[in-house]
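Student: sequence? don't have it. structure:
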């Protein structure tokens, strides 16, 4: 009487078992399979069992694609923006569970989308948001600022880094473009970055005061909580007591010593302090009070940034 094994061999293609053996060998030699066996030695006896083969194969496919990640847009996984994770099976002491979860790039993208919904218009030109360091001409008058900005991106650690950059210089020298390249580089790494053109944001906040569907707090929270906030062209806004003390001040108070803020400005730090003191609704007898309040704002900026001058010609004029 033939055994079940002999009967299976009879009905299966002749090379089926050879292919299965070769596949088994490849799985045994796969570095991720070896890692799982080392991490969960008591739970991997069924790892290469036919019942787990499909889940394991999918996990290895996702694992390989994620290791060679080309970015969110070029994600090769069947479910884009997802990665495969392994967890002990709570019901089986000798088994593992494989499940898909959103990767850090997808989470960063979704968070940026959510922030974008709160602030309807950042008023940042597309060519700024799409800037890359490869495209920025490193002429000698701004090379140091570019190098330091690239170093900032390399050194940035989510949840740990607290110091940003203050890029200042004349109009048209490329400060916003450098900041945009920083935003793009960090976003590639899954960091949520919010870049806001300050004059238009202040105007938008004022409009939100009378809005029935939006609150000022929701707009301010977006800036308070972004992992990296870029305030573009600070000092170009028409400053009032309210925008300084009730908008800018609370945002920076929440972020200092916790979250990174990057600034671009036509003004030096000292000139920015003077700008913040000269609010348009100031009264002469309040001068000292406004100077003190401006100094407090600067105390929330200067200790937490690396100040970088950006020189060169006005590139807007060719």
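Tutor: Now that the structure is in, tell me what you want to look at. All of these numbers come straight from a predicted model, not from anything done at the bench.

Student: rest of the way, CA atoms for contacts and neighbours
Tutor: OK.

Student: any idea which residue sits dead centre in the chain?
Tutor: The centroid of the chain falls nearest to residue 191 when counting by C-alpha atoms, centre = their mean (1.6 Å).

Student: Give me the three-state assignment for that one.
Tutor: coil (DSSP: H, G, I helix; E, B strand; the rest coil).

Student: Presented hereafter is structure B, for comparison with structure A:
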């Protein structure tokens, strides 16, 4: 089997090129990756092709030696296309990991959640304490059905249980699975969001904030029912968001320390202590449509 690299080296020696150019060319050809490329593609190469593509070979060797100057985050690679040698640049492992994290942050949006919430893992949840079988199965069932793009509406989950049993963690783990399937998710701490919405009145951004939230493909409201709500937050913020999502058939998730029955009683009393049963019932009608109730049990994760 002929040695194409040696054959071309002999050609170089016979050419009336400057000594400096010959040296640069020979050095480039002697590069181990270039030698391997020639060896792997010798059935497609000859001395003429190498001669006509010295610039690509030289660029490749220079790019390898000066990665920080050529294309940060990319690795050069030699390929053959249309009987010519070309240099292409492929993202390195660090850049791939960085882009993956950026994509995760872009599609897995959060409002007032812990910084490490995106690391939640459904397998870790399943391997935790007893009492999670029902919630784990419900999570898997939603992910499976939603991923199949079924034409019918797939309700989200209303996760309720005692403090610290892993409701928020499960929401985040579900979100991460959905994001991996190219679905945008917003997970937000609802009591904090309610406070922010009151502040939004001052800069007249209430409707803008509601519009940004209500149309997210998957919305997760964490810790709903933890604080008393004003009639305005309940009806003009939460009610508007849920009404839109019900009309557009957008799955919505909730976590709460209260069952749906308990939440209705909680929502019926506003911050002034007024009893507003009908308005609370309207909110709960939407929550019942958008999600189905699943209990999350087990020991308190925060103290184990």
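Tutor: Cool, the structure landed. Note that the coordinates shown come from a computational prediction; the quantities given were computed from them, not determined experimentally.

Student: picking that back up, if I line the two up, what does the residue nearest to the centre of structure 1 land on in structure 2?
Tutor: Mapped onto structure 2 by TM-score structural alignment, residue 191 of structure 1 lines up with residue 183.

Student: doesn't residue 239 make contact with residue 280 of structure 1?
Tutor: Yes. Counting by C-alpha atoms under 8 Å, residue 280 of structure 1 touches residue 239, with 6.5 Å between them.

Student: Do you have the helices of the stretch 1-150 of structure 2 handy? List them.
Tutor: Along the stretch 1-150 of structure 2, the stretches classed as helices by DSSP state H, counting those that start in this stretch are 4-14, 19-30, 32-40, 47-52, 54-65, 67-70, 93-107, 122-126, 133-147.

Student: Give me whichever of those is most buried.
Tutor: helix 54-65 (a mean of 18; mean count of other C-alpha atoms under 10 Å).

Student: residues contacting the match of residue 191 of structure 1?
Tutor: Residue 183 of structure 2 sits next to 107, 217, 218 when contact means C-alpha atoms under 8 Å, 6 or more residues apart in numbering.

Student: which residues touch the closest residue to the first one other than its chain neighbours?
Tutor: The reference is to residue 107 of structure 2. Spatial nearest neighbour of residue 107 of structure 2, excluding adjacent residues (C-alpha to C-alpha, 6 or more residues apart in numbering): residue 184 at 4.4 Å. Going by C-alpha under 8 Å, 6+ apart, residue 184 of structure 2 touches 106, 107, 108, 109, 178, 216, 217, 218.

Student: Give me the subset of those lying in strands.
Tutor: Using DSSP state E, the subset of these located in strands is 108, 109, 218.

Student: Turn these into JSON lines, including neighbour count and distance to residue 147 of structure 2.
Tutor: JSON lines is the format used below for these (neighbours: other C-alpha atoms under 10 Å; distance: C-alpha to C-alpha, whole Å):
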{"residue": "108", "neighbour count": "23", "distance to residue 147 of structure 2": "16"}
{"residue": "109", "neighbour count": "18", "distance to residue 147 of structure 2": "19"}
{"residue": "218", "neighbour count": "22", "distance to residue 147 of structure 2": "12"}
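
Student: Residue 119 of structure 2: which of those is nearest?
Tutor: Nearest to residue 119 of structure 2 out of these is residue 108 (C-alpha to C-alpha; 10.8 Å).

Student: can I assume that closest one is in contact with residue 119?
Tutor: No. Assessed by C-alpha under 8 Å, residue 108 of structure 2 is found out of contact with residue 119, at 10.8 Å.

Student: residues shared between the contacts of the two?
Tutor: residue 176.

Student: just the helices in structure 1 please.
Tutor: Applying DSSP state H to structure 1 gives helices spanning 4-11, 16-29, 31-39, 50-67, 104-118, 126-129, 143-155, 175-188, 198-209, 216-225, 241-242, 249-255, 269-277, 287-299.
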